[in-house]
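S.K.: What follows is a predicted structure for the sequence shown.
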Amino acid sequence: MPKPRKELISLEATPYYHCVSRCVRRAFLCGTDEEGRSFEHRRGWIEHLLLEQAKVYCIDIAAYAVMSNHFHAVLHINQAKSKGLTDIEVVQRWHQLYKGTLVSQQFERGEELREDQWILLRRNIEEWRSRLMSISWFMRRLNETIARLANDEDECTGHFWEGRFKSQALLDEKALAACMAYVDLNPVRAAMAKTPEESKHTSVKKRAEKAKEAYSPNHPQQQVPELLNFAGNPKQDMPEGIPMRLTDYLELVDWTGRQIRENKRGSISECEPAIMHRLGIDAEHWLYITQNFESEFKGVVGAVNKVKSKISCFWDKQRERRRTAGIQACKLRLS
């Protein structure tokens, strides 16, 4: 039985989540159907909407990959950004997504409001502020928009996606790095691209192209503006961003991509990237989880001590599972 969404997402545990949506018409979400009709342009729809929507929501994109019958997104909930928005900024952002209410439209136009209208507006603003950093609302709008566009193009009605999106909580740096690499290497594993930088409609392609042009690729201001920055190795007074260097991550993805090619599967290079040692990840385990992240791990991913300390954030004490699903995989692969 699927778990309620509130049991899968908890800001107290982590702001990072891996989300996956799959299409019911698995053969031709974005690929080519049995009659030879190409739907490749839909991959561009998803990539464009994903990045544009992130500009409105208080949610950052750490990684993404749009495949032929599904897409992946590693999302970061930016709670500080949400709290920092003024009331008018919340209303303006919400109106970019939905119509809002008659009162909120009057407020945006600068019209005077009665006391009872102010009470109603403040209640709406707090609700919208919360929704602007909600992964459920983010994915809901993205999937609804794509479904409408695809159904209009297909001249049909009905479900486009396989129910709810799948969500995995990423509790620590190891889990985050492994999941991002898993997502960015999807096209390489599927033989859709030979290298990460040739993988169309992925975050790693955007990052690699920008890094190639940048004088200092690890500087936040010279990274891809639509994506969450790499902030450098963990340290005190850590700036906002992914806790590793961009160049280290690109090196890690490139090395991993070379190992998981069909003719080299299972081989271990002597030139492992330095970040592997800093994260304390065994190379054999790394190659395995970057090919099997979804199937190997369940809803919560991280080192065992992290999983045990954070699990109550997802499930209340009275209903807490005696046996946490996937904890053995975390113990074997990430501890």
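M.R.: Cool, got the structure. Residues are numbered from 1 along each chain as shown.

S.K.: Going by C-alpha atoms from here, please, whenever you check contacts or count neighbours.
M.R.: OK.

S.K.: How much space separates residue 327 from residue 153?
M.R.: 43 Å (CA to CA, to the nearest Å).

S.K.: Would you mark the buried spots in stretch 83-99?
M.R.: 87, 90-95 (16 or more other CA atoms under 10 Å).

S.K.: let's bring in a second one:
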Amino acid sequence: MPRRPRIEIAGYYHVINRGVEQRIVFKEPDDYEYFEELMCFYAKSYSITLHNYCLMSNHYHLLLEIHQENLSKFMKQLNSNYAIYFNKKYGRSGHLWQGRFKSWYATDEAYLYTLMLYIEQNPLKANMVKALEEYPYSSYHYFLAKETPECLKHAWIVQNHESDNETIKVMLHSDVDTSVLQELKKASSLVEAPNIDKSLMRKN
């Protein structure tokens, strides 16, 4: 039976993908950085707004906003091109990702706000770092930088709190609304922190 086509309407989406069999998909700093390059390149190519992201060793979270029905095309380019890079670099073959990416539409502002906190706080909840600023593979530290990367210039946080670092810190360190988070987990089976590999951060 053919796969059902995804229903894609303009708006905000929480996107998750993980390595096949929960394997590591980012082994070295170069891997994270190459994925970020691809992500930003294709976001611009497909006119997709990147609001927040966090790359963990065996999965990633993205908060995207699409303006036309092209989320699947964007994700196919991102995942397939990264898989080609990863397989070639590490001399492997076969699928890198655990099936198609998963995505959920952000239905209201409470959902959206909780997603921002959840995504950015992933490294902290996983005990990867003691402060969010220390984790190099998420959008958080870019929001505090003097110059925001091109692909994050239209992010909700930049548009609403640009250069107001204290407000950004307070916001993204806020406690997550547990009732909303439980609904998110129930609806989307969020990847939990214990599944990640901490060895890379221990080396730094």
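M.R.: Perfect, thanks for sending it. Just so it is clear, the model here is predicted, and its values are computed rather than measured.

S.K.: In helices, which of the buried residues of stretch 83-99 of the first structure fall?
M.R.: 87, 90-95 (DSSP state H).

S.K.: What's residue 65 of the first structure aligned with over in the second structure?
M.R.: In the second structure, the residue matched to residue 65 of the first structure (TM-score structural alignment) is residue 54.

S.K.: Correct me if wrong: that match contacts residue 117.
M.R.: No - counting by CA atoms under 8 Å, residue 54 of the second structure does not reach residue 117; the two are 11.0 Å apart.

S.K.: who has more neighbours, those two?
M.R.: More crowded of residue 54 of the second structure and residue 117, by other CA atoms under 10 Å: residue 54, with 22 against 18.

S.K.: That one in helix, strand or coil?
M.R.: strand (DSSP: H, G, I helix; E, B strand; the rest coil).

S.K.: For it, give me its contacts.
M.R.: Neighbour list for residue 54 of the second structure: 60-62, 119-120, 122, 137-139 [criterion: CA atoms under 8 Å, 6 or more residues apart in numbering].

S.K.: Just name the closest of the residues you listed to residue 94 of the second structure, please.
M.R.: residue 60 (19.6 Å; CA to CA).

S.K.: chain center to the lengthiest helix in the second structure: distance?
M.R.: Longest helix of the second structure, by residue count under DSSP H: helix 71-90. Averaging C-alpha positions (CA atoms, centre = their mean, to the nearest Å) puts helix 71-90 of the second structure 15 Å from its chain's average.

S.K.: Ok, stretch 196-209 of the first structure next?
M.R.: Averaged over its C-alpha atoms, stretch 196-209 of the first structure has a centre that lies 15 Å from its chain's centre (CA atoms, centre = their mean).

S.K.: hey, where'd the helices end up in the first structure?
M.R.: 41-56, 79-84, 87-97, 102-108, 115-131, 135-154, 173-184, 186-189, 203-213, 246-259, 274-279, 283-296, 304-314, 327-334.

S.K.: In contact with residue 90 of the second structure, which residues?
M.R.: So, once contact is read as CA under 8 Å, 6+ apart, residue 90 of the second structure ends up touching nothing.

S.K.: Residue 125 of the first structure now?
M.R.: Contacts of residue 125 of the first structure (CA under 8 Å, 6+ apart): 87, 90-91.

S.K.: Residue 103 of the first structure versus that one, what's the distance?
M.R.: Taken as CA to CA, the span from residue 125 of the first structure to residue 103 of the first structure is 11 Å.

S.K.: Can I get the contacts of residue 54 of the second structure in CSV including neighbour count and distance to residue 47 of the second structure?
M.R.: Output for the contacts of residue 54 of the second structure, formatted as CSV (neighbours: other CA atoms under 10 Å; distance: CA to CA, whole Å):
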residue, neighbour count, distance to residue 47 of the second structure
60, 21, 21
61, 25, 19
62, 24, 15
119, 22, 22
120, 24, 23
122, 24, 26
137, 20, 22
138, 26, 21
139, 23, 18
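
S.K.: Map residue 140 of the second structure across to the first structure for me.
M.R.: Under TM-score structural alignment, residue 140 of the second structure pairs with residue 204 in the first structure.

S.K.: wait, its match sits on residue 197?
M.R.: Yes - Residue 204 of the first structure lies in contact with residue 197 (CA under 8 Å); the separation is 6.4 Å.

S.K.: Mind checking which of those two has more residues around it?
M.R.: Applying other CA under 10 Å to residue 204 of the first structure and residue 197 shows that residue 204 carries more neighbours, namely 27 against 21.

S.K.: tell me the contacts of the more buried one?
M.R.: Neighbours of residue 204 of the first structure in contact, by CA under 8 Å, 6+ apart: 63, 184, 196-197, 250.

S.K.: one more time with 10 Å
M.R.: Residues counted as contacts of residue 204 of the first structure (CA atoms under 10 Å, 6 or more residues apart in numbering) are 62-65, 180-181, 183-185, 196-198, 210, 249-250, 253-254.
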